[in-house]
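In: The following block contains a protein sequence and its predicted model.
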Amino acid sequence: MSCNNDLHHQHSRLVSRFCSALMAVVAMQISTVTLAENVRMYSNVPSADEMASQLFPTATQRTKRPKTRSISFDPIETATAPTPPAVESVGIGLPIQFNYNSAEITNASRPYVDELGKMLSRDDLRSEKIVIEGHTDASGSAQYNQQLSMRRADAIKQYLFYKYGIEQDRLVISGKGEYSPLSGQDPYAAVNRRVEIHQFQQ
């Protein structure tokens, strides 16, 4: 009986170690995807149109199509043209700063959020949604940083709602804390204190 119990315990330990190792591998893969994600960082305020071209390239291309006169021709058999590949959305990183240890947007950073509000107010983008991601550096505790990044993302959401009337269901917030530093950067570097905007994917 004791032999069977020993075998059972050994099996349980092996299963536990395997599961732990598997979870570690998955976590590494997720981290790699996060760091490798296509994000364009800005150091100056981009215009609403520039933001739109990065986040919603397909929608902005539709609005740029030239108008043509309606002329009918007899049908001619031609080879079907291949469908052009979908243009990938690029996330944008904005150095939006907040007052120390708070979720209050500084006056110097408000132009970034104002251009974001102008973009979301465009007629051709009124059905589009975005994800607002708050990020911090690694200073302080991980739990506090995660909560602070969520509060700061929510502050931008409320600013867009109250100043520009952007419906709140178009603004999805996420607090990443210190867990997604920019690739190649020291986790404690100030550049990691940022806000990323992404196209909301269903």
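Out: Done, it's in. Numbers count the residues shown, from 1 in each chain.
In: Going by C-alpha atoms from here, please, whenever you check contacts or count neighbours.
Out: OK.
In: ok, the residue positioned nearest the centre of the chain - contacts?
Out: Using CA atoms, centre = their mean, the residue of the chain that lies closest to the mean C-alpha position is His198, 3.6 Å off. The neighbourhood of His198, defined by CA atoms under 8 Å, 6 or more residues apart in numbering, consists of Leu55, Val90, Gly91, Ile92, Ile130, Val131, Ile132, Glu133.
In: okay, now the one to match up with it:
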Amino acid sequence: MSRLIHFGLHRREACGVLIAALCVVGLVRTAYAGEPVMKEQDINQQSVTNALAPTEASDAIVTRGFVLSNKQPGVAPRPGAPAKRPAAQMLITFATNSSELTDSARTALDKVALALQSDRLAPYKFRVEGHADPRGSPDANMKLSEDRAAAVVEYLTQKDGIAPERLSSVGKGSSEPLNTRNPAAPENRRVTIVTVTD
């Protein structure tokens, strides 16, 4: 009996380690807001495509030799719904207190455009959200975040040829910080691209 319990704990620990490893390499996608923010040098077509492509929720658990399912025999499956709202959070850089894109931001956005033009993402529309840290007045932060989101949309449509009807922009000001412990953290000044699935 003690061997069986000991073995079960090792299996559980091994599963935990495997899930953690899969999360690190991006094979398991979390459904919470703690997803990593991509830095400009880490942005590439594949990472953006994977982050923005909707996935279907599944009622089945696939294991190594069999499938566990909660579906009743003879009952039609319900249509799949997205497991989470697909989004890519990116540190797109701008000139200080400005909506002017830096050279590295333009390079990163060129890669974002390749992803948006890919077969997996071509059918979708996207919302570009600008975020600011809480330094400065709320009105100034809102205006800056709106201007930065609009600058990203303008670059993607005018420079990279994304159809304007596929993109919209919105400013969030400092209302959705990722790092509440450090208000000035760079991840609080980010651009989020959200796939519009409704």
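Out: Happy to help now that I have it. Quick caveat: nothing in here was measured; it's all calculated off a predicted structure.
In: State the TM-score obtained for the two superposed chains.
Out: Superposed pair, TM-score by TM-score structural alignment, normalised by the length of structure 2: 0.66. Supporting alignment: 149 aligned residues with a CA RMSD of 2.4 Å.
In: Next, the buried residues of the longest helix anywhere in structure 1.
Out: Using DSSP state H, we find that the single longest helix of structure 1 is helix 2-36. Neighbour-count burial for helix 2-36 of structure 1 flags Thr34 (criterion: 16 or more other CA atoms under 10 Å).
In: now swap in stretch 192-202 of structure 1 and tell me
Out: Along stretch 192-202 of structure 1, the positions that meet the burial threshold by neighbour count (16+ other CA under 10 Å) are Asn192, Arg193, Arg194, Val195, Glu196, Ile197, His198, Gln199.
In: Closest one of those residues to Leu116 of structure 1?
Out: Nearest to Leu116 of structure 1 among these, counting by CA to CA, is Ile197 at 9.2 Å.
In: What's the separation between Phe161 of structure 1 and Gly117 of structure 1?
Out: Relative to Gly117 of structure 1, Phe161 of structure 1 is positioned 9 Å away (CA to CA, to the nearest Å).
In: what's the counterpart of Asp137 of structure 1 in structure 2?
Out: For Asp137 of structure 1, the equivalent position in structure 2 is taken to be Asp133, counting by TM-score structural alignment.
In: again with Glu104 of structure 1
Out: Under the alignment (TM-score structural alignment), Glu104 of structure 1 pairs with Glu100 of structure 2.
In: Next: Ala189 of structure 1.
Out: Correspondence of Ala189 of structure 1 to structure 2, assessed by TM-score structural alignment: Ala185.
In: Okay, and the nearest residue to its match once chain neighbours are set aside sits in which element?
Out: Distance criterion CA to CA, 6 or more residues apart in numbering; nearest residue to Ala185 of structure 2, sequence neighbours excluded, is Asn179 at 6.6 Å. Following DSSP states H and E, one finds Asn179 of structure 2 outside all helices and strands.
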